[in-house]
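Undergrad: Can you look at this prediction? I've put the sequence above it.
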Amino acid sequence: MPDTKPTLLLVDDEPANITVLMHLLKKDYRLTAARNGLEALERVKSQPMPDLVLLDIMMPGMDGYEVCQRLKADETTRDIPVIFITAMGEESDQTRGLALGAVDYITKPISTAIVLARVKTHLTLKQAREALANQNQILEERVKGRTKELAMAKDTTILAMATLAETRDNETGNHIRRTQYYVKALAEELRKQPSFTSLLTDDYIEQLYKSAPLHDIGKVGIRDSILLKPGKLTEDEFEEMKNHAVYGRDAIIEAEKLQGNPDSSFLLIAREIAYSHHEKWDGSGYPNGLSGQEIPFSGRLMAVADVYDALISKRVYKPAFSHEKASDIIRQGRGGHFDPEVVDAFEHINDEFHSIARKFAD
């Protein structure tokens, strides 16, 4: 059975002093000894490392003060308690030793009761500190685990809602995934501009990426005869189709109510995107005819991503356009349909859009 007794390192250049301490402490502790400072620094790194050091001050070469100072400067040994046992009994000597990091100071000639009591006390304190540190680590791990669970729950909520929308639209395919990556690419490009640096943090871009799949969640409220119509919609049908932006917003609001404060909800960006991605820079979009900076930034990003992907995708009422033709249409919409700065970002990463489209092609 392994010896679980605490280990003490006894440091003194006088063999007689070490013999006295060993006789006093051997019953309750594992003991190791050193005759000088250098030997003490070597022994303290051996296994098992000592749980406490009893250290003489007056030694030839490296004195006890320097040994203590070196122990406290080393990250691997700084938490080992050091008790000075010395004939130097002046208050200034004690003050200096405690200032260097020692936990106690015992003067010679030693008292058996005092040595035993002080050693036991400081070992108990060391064990308590270690237990508290372990408990803090356990709590930190639990917090990390809980945070990870919450993040997974958020992601699962978004995925479930997006999948619901996808089941209603048999032309969606990889549209959801492509638009996710388009939005992220646009945001990362715009972040290079000083005016967007503070807004486009890593966390905000991640939320944009995760929220993008919900942009058409409102289509679950559109009648199949309109949503799946194999041809161009009539004016009345198109008016009804526009309602998917409102339906999407309302569905997300209902989900947000379960989160508590809607304005701090992780679904806030998703709500903005669902409700505003059909608004146009010149005010001619829907559902509210917002213009310019009135349109949420997330909606302005999604407008470019959504239209580009619709253009390169085959629909029952149109063939798939080439990347070049779709890019030209986006450029022509600069300042009309789209935020000029977002279109400029699109221009800079035009090839990246093309790569995303090919990687996640239907």
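TA: Done, it's in.
Undergrad: Please make it C-alpha for all contacts and neighbour counts, starting now.
TA: Will do.
Undergrad: so how far is the first residue of stretch 318-326 from its last?
TA: Using CA to CA, to the nearest Å, the end-to-end distance of stretch 318-326 comes out at 13 Å.
Undergrad: Identify all contacting residues around that stretch.
TA: 308, 311, 312, 313, 314, 354 (CA atoms under 8 Å, 6 or more residues apart in numbering).
Undergrad: for the residues you listed, which one is nearest residue 181?
TA: residue 354 (11.2 Å; CA to CA).
Undergrad: Identify the residue spatially nearest to the closest one, adjacent ones excluded.
TA: residue 323 (6.5 Å; CA to CA, 6 or more residues apart in numbering).
Undergrad: Report how many residues lie close to the one you found.
TA: By other CA atoms under 10 Å, the residues close to residue 323 number 19.
Undergrad: For residue 176, see how far away it is.
TA: Residue 323 is 18 Å from residue 176, by CA to CA.
Undergrad: can you put the contacts of stretch 318-326 in JSON lines and add secondary structure?
TA: Shown next, in JSON lines, are the contacts of stretch 318-326 (DSSP: H, G, I helix; E, B strand; the rest coil):
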{"residue": "308", "secondary structure": "helix"}
{"residue": "311", "secondary structure": "helix"}
{"residue": "312", "secondary structure": "helix"}
{"residue": "313", "secondary structure": "coil"}
{"residue": "314", "secondary structure": "coil"}
{"residue": "354", "secondary structure": "helix"}
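Undergrad: adding another structure so you can compare the two:
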Amino acid sequence: MLTLVLDDIEMNNQVMVAALQPLAGCVPRTFTVPAEALAFARARPYEIGVVITDYAMPDMNGVEFIRAVRRIPELGNVPTVMITSYDQRSLRREALEAGATDFLAKPADPFEIRARVANLLALSAAHRAQREYAAHLACEVAEAVALVEEREREIISTLMRAAEHRDSDTGDHIARVSTYVGLIAEALGMPPDECRQLSLAATMHDVGKIAVPDAILLKPGALSAEERREMEQHAERGQRILGGSASPVMRLAAEIAVSHHERWDGTGYPYRLKGEAIPFSGRVAAVADVFDALTTERPYKQAWPLERARAHMSENAGTHFDPRIIKAFLSRWQQVTAFPNSGQHSRSAPSTA
């Protein structure tokens, strides 16, 4: 393990090297110019076990050098010794505040040098072992999380395949809604992990439709009042299908399933929630779901042109939709319109938007 030794007088460096040579596992590396010592430290931080610096040097004193060393992230905890002929309490306090670990007085006794540096090298080795163990644990945790996420994706994929058997275009609708949800989340400044989780959960927003009879789900044309009531039950059914899981993404999916047909003005379903009483995830999914419904061709209507759909979304901010989410959605308009086949989809199932 390297011991970085800095003193502007070469003879003092030679004395320090001579004192350290009998110490097993200690490889001194000497410098007389602080800037050169810092450049070496930045280039090879993981090899340095202890830093020893003089105090009185031109251009940069020992306290300033210690501060500079501490600003190197990998050397934030490396044991650092200041060696000086000054015995001022204020200087020691300043050095400690800068990050000094220990002090040596000039002229230093070789035995004392070896004893102190040996202890500090052991401390440095313990810090390194702790970092490596923490990194190992982090890798294990990451692998475990990845495995859980893969299992969640498998469950979601199974549910979505079941839904696709009911409606030939469900898979495409899911992909588009998930993409739009991800764009909205990014525009709102959500962290990448939360964007991915929200986008994944949104793929299950219509899973409750697997319990809707084919005669209603696949009916060409508008639904009767009774049929619409049956169709609207898919929101609560989706919540029941997805609810009860300990998985955060499944809980989020259940929340989206039951709330993505609520409206900002309180006229939606199933619970007529209003404003921010509607879960945030449901408000985001509502914008994505309705936009896709508008731009999707159905047996009883043509797909709306993109600009007409945009105008509708804007006009209904504050009534159907959360205005802040509409603003975020429209801020990603270029990406929305660049999505494959945007505005010219075809689908057979009736709309419940």
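TA: The structure has been received and is ready for your questions. Since the model is a prediction, treat every value here as computed from it, not as a measurement.
Undergrad: picking that back up, what would the contacts of stretch 318-326 of structure 1 look like in a markdown table with neighbour count?
TA: A markdown table is the format used below for these (neighbours: other CA atoms under 10 Å):
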| residue | neighbour count |
| --- | --- |
| 308 | 23 |
| 311 | 20 |
| 312 | 20 |
| 313 | 22 |
| 314 | 14 |
| 354 | 16 |
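Undergrad: And the furthest pair within those?
TA: Across the contacts of stretch 318-326 of structure 1 (CA to CA), the longest gap, 15.7 Å, separates 314 and 354.
Undergrad: Which helix runs longest in structure 1?
TA: helix 112-168 (DSSP state H).
Undergrad: so what secondary structure elements neighbour that one?
TA: The contact analysis (3 or more CA pairs under 8 Å, 6 or more residues apart in numbering; DSSP states H and E) places helix 112-168 of structure 1 against helix 202-211.
Undergrad: The helix it packs on vs helix 112-168, what angle?
TA: Interaxial angle of helix 202-211 of structure 1 relative to helix 112-168 (axes from the mean of the first three to the mean of the last three CA atoms, to 10 degrees): 40 degrees.
Undergrad: any idea how far whichever helix or strand comes after helix 202-211 of structure 1 is from the chain center?
TA: Remark: after helix 202-211 of structure 1, the chain's next helix or strand is helix 224-227, criterion DSSP states H and E. Helix 224-227 of structure 1 sits 43 Å away from the centroid of its parent chain (CA atoms, centre = their mean, to the nearest Å).
Undergrad: what about the strands in structure 2?
TA: For structure 2, the strands defined by DSSP state E cover 2-6, 27-31, 48-54, 80-84, 102-105, 296-297, 345-346.
Undergrad: Need those strands in a markdown table (columns: distance to residue 309 of structure 2).
TA: Listed next are the strands of structure 2 as a markdown table, based on distance: least, CA to CA, whole Å:
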| stretch | distance to residue 309 of structure 2 |
| --- | --- |
| strand 2-6 | 66 |
| strand 27-31 | 69 |
| strand 48-54 | 62 |
| strand 80-84 | 65 |
| strand 102-105 | 69 |
| strand 296-297 | 10 |
| strand 345-346 | 13 |
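Undergrad: And the helices in the stretch 251-362 of structure 1?
TA: 268-276, 297-312, 323-332, 340-348, 350-359 (DSSP state H, counting those that start in this stretch).
Undergrad: Those: which one's closest to residue 288 of structure 1?
TA: That would be helix 268-276 among the helices of the stretch 251-362 of structure 1, by CA to CA, at 8.3 Å.
Undergrad: Could you verify my assumption that residue 6 of structure 1 touches residue 32?
TA: No - the pair residue 6 of structure 1 / residue 32 is not scored as a contact, 11.2 Å apart, by CA atoms under 8 Å.
Undergrad: that older thread, closest one of the contacts of stretch 318-326 of structure 1 to residue 212 of structure 1?
TA: The closest of these, once distances to residue 212 of structure 1 are taken by CA to CA, is residue 308, at 14.4 Å.
Undergrad: Next one: that closest one relative to residue 219 of structure 1, how far apart?
TA: 19 Å.
Undergrad: before we move on, what about residue 15 of structure 1?
TA: Counting by CA to CA, the separation of residue 15 of structure 1 from residue 219 of structure 1 is 88 Å.
Undergrad: the more surrounded of those two?
TA: residue 219 (23 against 12).
Undergrad: Would you mind finding the most buried of the helices of the stretch 251-362 of structure 1?
TA: Highest mean neighbour count among those (mean count of other CA atoms under 10 Å): helix 268-276, with a mean of 26.
Undergrad: tell me what that one is packed against?
TA: Helix 268-276 of structure 1 packs on helix 202-211, helix 244-257, helix 297-312, going by 3+ CA pairs under 8 Å, 6+ apart.
Undergrad: Next, format those helices as a markdown table and append distance to residue 171 of structure 1.
TA: Shown next, in a markdown table, are these (distance: least, CA to CA, whole Å):
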| stretch | distance to residue 171 of structure 1 |
| --- | --- |
| helix 202-211 | 20 |
| helix 244-257 | 16 |
| helix 297-312 | 10 |
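Undergrad: can you count the residues close to the alignment partner in structure 1 of residue 176 of structure 2?
TA: Residue 176 of structure 2 maps onto residue 178 of structure 1 when the alignment is built from TM-score structural alignment. Residue 178 of structure 1 has 23 neighbours, counted by other CA under 10 Å.
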